[in-house]
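A.B. asks: A structural model of the following input is requested.
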Amino acid sequence: MKPRVFIDGEAGTTGLQIASRLMARSDIDLLSIDEAKRKDADARAAIMKKADAVILCLPDDAARLAVSLVENPNTVIIDASTAHRTSPGWVYGFPEMDRGQRAAIAASARISNPGCYPTGFIALVRPLIVSGLLPPDWLVTVNAVSGYSGGGKPMIAEFETRETQDSFRIYALGQTHKHTPEMKKHAALAHAPMFLPSVGRFAQGMIIEVPLMLWALPKKPKRAAVHAALKAAYQGETFIKVIGLAEGDALKTLGAEGCNDTNRIELYVFGNDDQARLVARLDNLGKGASGAAVQNLNIALGLEESAGLAG
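C.D. replies: From the prediction side, this is the model:
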């Protein structure tokens, strides 16, 4: 029997993207709920009881409630909200983060899908901490810009109906953002990074930047050493591509939309031997959300990891 999958919150931006990646699949059965019953707890609990895996595309409080509706502890839950990304008992759904992460995901029935900004940030920073090039207590800054689809339906409507005339906007000005605890924990930092997010007038795609003063680091690594640490960390990975130094140096500019409609992350090390600009580019709706959920689903159900995903 094919595994049965239910998306709770299918009508939202992330849910629609996940559904589009699963609908054509012949190796799963995608369960649906009557539109009139999408907020009916009893109806949702009944369909979850039939499912082998449930993907939650809900606000945090609603996701916590949804988890309580799942009676079978063996039903795989993949939560795309922020609710469980640092919670005990939940495995962080970033398969490439560590050598043992895939096995942990495969063995778990409770998987938290990473945030889009943390995905790029962790991909850049964690290998440098693990390799000893970056001290865990270093004061790290991350600058990032995302397409407006990252703000869900309200922000999409705001930009597409021209309710706002902003072409570029910074936010989280009080230095409180729900992604920073996730960044700190899973990048293995001693302190939360200084996070400077922004949104632009483009629908999807994103760039995450981490600037490093290489001369100030204790080991004073050269740019090539930083690049080598990233390359070693993701050797053989399908969805993370570390761009060669020469290839990166040939670029004059880098747009945010180059990985759109894929599950790919591109990592770059720009700059020189004194100052490096570490850059991650990905689709905030792909590897930053829906693509990651499908990848985690594939691993958790023992299916081909790249099924339904564009590299």
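A.B. asks: C-alpha only now, for contacts and for neighbours.
C.D. replies: Will do.
A.B. asks: residue ranges of the helices in the stretch 51-200 of the chain, please?
C.D. replies: Residue ranges of the helices in the stretch 51-200 of the chain, as given by DSSP state H, counting those that start in this stretch, are 60-69, 101-107, 116-130, 152-160, 180-187.
A.B. asks: Deepest-packed of the ones you listed, please.
C.D. replies: Neighbour counts (mean count of other CA atoms under 10 Å) averaged over each of these peak at helix 116-130, with a mean of 24.
A.B. asks: Quick one: residues in contact with that one.
C.D. replies: 94, 97, 134-136, 142, 144, 179-180, 182-183, 186-189, 207-210, 226, 229-230, 233, 265, 267, 278-282, 284-285, 287-289 (CA atoms under 8 Å, 6 or more residues apart in numbering).
A.B. asks: out of the residues you listed, which are inside strands?
C.D. replies: 142, 144, 207-210, 265, 267, 278-282 (DSSP state E).
A.B. asks: Pull out the buried members of those.
C.D. replies: Among the ones in strands among the contacts of helix 116-130, those classed as buried by 16 or more other CA atoms under 10 Å are 142, 144, 207-210, 265, 267, 278-282.
A.B. asks: Roughly how far does A104 sit from N298?
C.D. replies: Here the distance between A104 and N298 works out to 13 Å (CA to CA, to the nearest Å).
A.B. asks: Now do the same for K2: helix, strand or coil?
C.D. replies: coil (DSSP: H, G, I helix; E, B strand; the rest coil).
A.B. asks: Hmm, it is touching R25, no?
C.D. replies: No. Counting by CA atoms under 8 Å, K2 does not reach R25; the two are 10.7 Å apart.
A.B. asks: The residue nearest to I243 when sequence neighbours are not counted: neighbouring residues, count only.
C.D. replies: In space, I243 comes closest to Y268 once its chain neighbours are excluded; the distance is 5.5 Å by CA to CA, 6 or more residues apart in numbering. Per other CA atoms under 10 Å, the neighbour tally for Y268 reads 24.
A.B. asks: Could you do the one 4 residues further on as well?
C.D. replies: Burial of N272, expressed as a neighbour count using other CA under 10 Å, amounts to 13.
A.B. asks: check contacts around the residue lying closest to E237 once chain neighbours are set aside.
C.D. replies: Leaving aside its sequence neighbours, E237 sits nearest to E96 (CA to CA, 6+ apart; 7.3 Å). Remark: with contacts taken as CA under 8 Å, 6+ apart, E96 is in contact with 102, 234, 237.
A.B. asks: One more, so I can put them side by side:
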Amino acid sequence: MVAKIFIDGEAGTTGLQIRERLAGRRDLEVLSISADKRKDQDERKRLLNEADVAILCLPDDAAKESVSLIENGSTRVIDASTAFRVHPDWAYGFAEMDKAQSAVIANARFVANPGCWPQGLIANVRPLIEAGLLPADYALSYNGISGYTGGGKAMIGEYEAAGDAASHFMPYGLTFQHKHVPEMTAYTGTKVAPLFVPTVGDFAQGMTTFVPLQLGHLAKVPSGKDLHAAIADHFAAIPDSFVAVAPYDPSLGKTPDLDPQAHNDTNTMTLHVFANDARAQAVLVAVYDNLGKGASGAAVQNLNLMLGVSAKESLAA
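C.D. replies: Alright, predicted model coming up:
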């Protein structure tokens, strides 16, 4: 049976990438809205209700409107906005979050695609809290750098217009009220909202994120090897995972593998653990594509799970 897919917001960055990833699939029929009817609510409503799965690539309010237009009891939804990421009736679309999450997504009617930034934090921290190596009340800090496509049309236009004058390193979200913080708090297992400082770089896509850990005050101080083993064991137990864990090497001082563009145009995420046991300090690193695993790749992975096909269909690892 051919599944009908409607990408509401297909002209945006994420929508275009999803459409490209689905091109050539014989098990899918991608429904398309003509350019002159993209703001026609009746036409959008028709296509939303005709689709087996609607993928929403829209701002929050527009995504909520699209969901309200679905009147049947059958259209399933993947929403790429932040509108429903902590909603109790929506499955969280980070399939590798834990062993059960792929099945949760596969059986869900409504799936909230995760944000790009939260995935690096969740992937590294959740396994440590679940293993008891970090307490749930640990005060986390989180930072990193992402390509400017993560900021949507406005930021893309700003960087492209600036050309050589564009900022190479621009921290933002310095009111510490970033829209991803509720999602990070909900799915890491922490009881304390993380201190999050994102940065945008003068490159289109890709990202590297960092979780620094001061471990000396803990009642039982985990070693770097302990941290790495807990993270590696977590992802080794998850079938069809796109998350890899780099080997632990306590003597490694630098590596080109931390290039934020290393996994561009793939759905791969690679995690790294760096530690100095004598100082009781560690840094957890994640490298992935903010437009791949951070957006369109995750959406296609979730779509595959919902349709019961290989999770790796249409996805470069």
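A.B. asks: related to what we said a few turns ago, and the residue nearest to E237 of the first structure, how close does it get to G244 of the first structure?
C.D. replies: For E96 of the first structure, the distance to G244 of the first structure (CA to CA) stands at 19 Å.
A.B. asks: Repeat that for S81 of the first structure.
C.D. replies: Taken as CA to CA, the spacing of S81 of the first structure relative to G244 of the first structure amounts to 34 Å.
A.B. asks: Over to A289 of the first structure?
C.D. replies: In this structure, A289 of the first structure and G244 of the first structure are separated by 26 Å, where distance is defined by CA to CA.
A.B. asks: Looking at the two, which has the bigger crowd around it?
C.D. replies: A289 (26 against 15).
A.B. asks: what's the aligned residue in the second structure for the more buried one in contact with, if anything?
C.D. replies: Superposed on the second structure with TM-score structural alignment, A289 of the first structure falls opposite A295. Under the criterion of CA under 8 Å, 6+ apart, the contact partners of A295 of the second structure comprise 14, 80, 113-116.
A.B. asks: ok, those vs G157 of the second structure, which is closest?
C.D. replies: Within the contacts of A295 of the second structure, proximity to G157 of the second structure (CA to CA) peaks at T14, which comes in at 15.2 Å.
A.B. asks: can you tell me which residue in the first structure aligns to the closest one?
C.D. replies: Aligned counterpart of T14 of the second structure in the first structure: T14 (TM-score structural alignment).
A.B. asks: average offset between the helix or strand that match falls within and the second structure?
C.D. replies: With secondary structure defined by DSSP states H and E, T14 of the first structure is part of helix 13-22. After superposition onto the second structure, helix 13-22 of the first structure sits on average 0.5 Å from its aligned residues (mean CA distance after the TM-score superposition for the first structure).
A.B. asks: buried stuff in that helix?
C.D. replies: In helix 13-22 of the first structure, counting by 16+ other CA under 10 Å, buried: 13-19, 21-22.
A.B. asks: what packs against it?
C.D. replies: The contact analysis (3 or more CA pairs under 8 Å, 6 or more residues apart in numbering; DSSP states H and E) places helix 13-22 of the first structure against strand 4-8, helix 291-300.
A.B. asks: For A45 of the first structure, which of these is the nearest?
C.D. replies: With CA to CA, the closest approach to A45 of the first structure among these belongs to strand 4-8: 10.2 Å.
A.B. asks: what's the angle from the closest one to helix 13-22?
C.D. replies: Comparing the axes of strand 4-8 of the first structure and helix 13-22 via axes from the mean of the first three to the mean of the last three CA atoms, to 10 degrees yields an angle of 160 degrees.
A.B. asks: ok, the nearest residue to L31 of the first structure once chain neighbours are set aside - how many residues close by?
C.D. replies: Counting by CA to CA, 6+ apart, the nearest residue to L31 of the first structure once its immediate chain neighbours are dropped is F6, at 5.0 Å. Around F6 of the first structure sit 24 other residues, with neighbours defined as other CA under 10 Å.
A.B. asks: what sits against F6 of the first structure?
C.D. replies: 30-32, 47-48, 51, 53-55.
A.B. asks: Let me have those in a markdown table, adding neighbour count and distance to V70 of the first structure as columns.
C.D. replies: Shown next, in a markdown table, are these (neighbours: other CA atoms under 10 Å; distance: CA to CA, whole Å):
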| residue | neighbour count | distance to V70 of the first structure |
| --- | --- | --- |
| L30 | 19 | 17 |
| L31 | 15 | 15 |
| S32 | 14 | 16 |
| I47 | 17 | 10 |
| M48 | 28 | 6 |
| A51 | 22 | 10 |
| A53 | 24 | 10 |
| V54 | 27 | 9 |
| I55 | 27 | 11 |
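A.B. asks: Keep only those of these that are in strands.
C.D. replies: Cross-referencing these with the strands (criterion: DSSP E) gives 30-31, 53-55 as the overlap.
A.B. asks: Relative to K39 of the first structure, which of the helices and strands packed on helix 13-22 of the first structure is closest?
C.D. replies: Distance to K39 of the first structure, taken as CA to CA, is lowest for strand 4-8 among these, at 9.6 Å.
A.B. asks: Mind reading off the mean deviation between the closest one and the second structure?
C.D. replies: Strand 4-8 of the first structure: mean distance to aligned residues in the second structure after superposition is 0.3 Å, counting by mean CA distance after the TM-score superposition for the first structure.
A.B. asks: and of the ones in strands among the contacts of F6 of the first structure, the nearest to V199 of the first structure?
C.D. replies: The closest of these, once distances to V199 of the first structure are taken by CA to CA, is I55, at 26.4 Å.
A.B. asks: and the closest one, how far is that from G120 of the first structure?
C.D. replies: Distance, I55 of the first structure to G120 of the first structure, by CA to CA: 22 Å.
A.B. asks: what's the answer for P114 of the first structure, then?
C.D. replies: Plainly put, P114 of the first structure is 10 Å away from G120 of the first structure if you go by CA to CA.
A.B. asks: Over to C57 of the first structure?
C.D. replies: Noted for C57 of the first structure: a distance of 20 Å to G120 of the first structure, by CA to CA.
A.B. asks: One more: P95 of the first structure?
C.D. replies: Distance, P95 of the first structure to G120 of the first structure, by CA to CA: 13 Å.
A.B. asks: same deal with A11 of the first structure?
C.D. replies: For A11 of the first structure relative to G120 of the first structure (CA to CA), the value is 26 Å.
A.B. asks: again with V70 of the first structure
C.D. replies: Taking CA to CA as the measure, V70 of the first structure and G120 of the first structure are separated by 31 Å.
A.B. asks: Check M155 of the first structure too.
C.D. replies: M155 of the first structure sits 22 Å away from G120 of the first structure, going by CA to CA.
A.B. asks: What of I111 of the first structure?
C.D. replies: Here I111 of the first structure is placed at a distance of 19 Å from G120 of the first structure (CA to CA).
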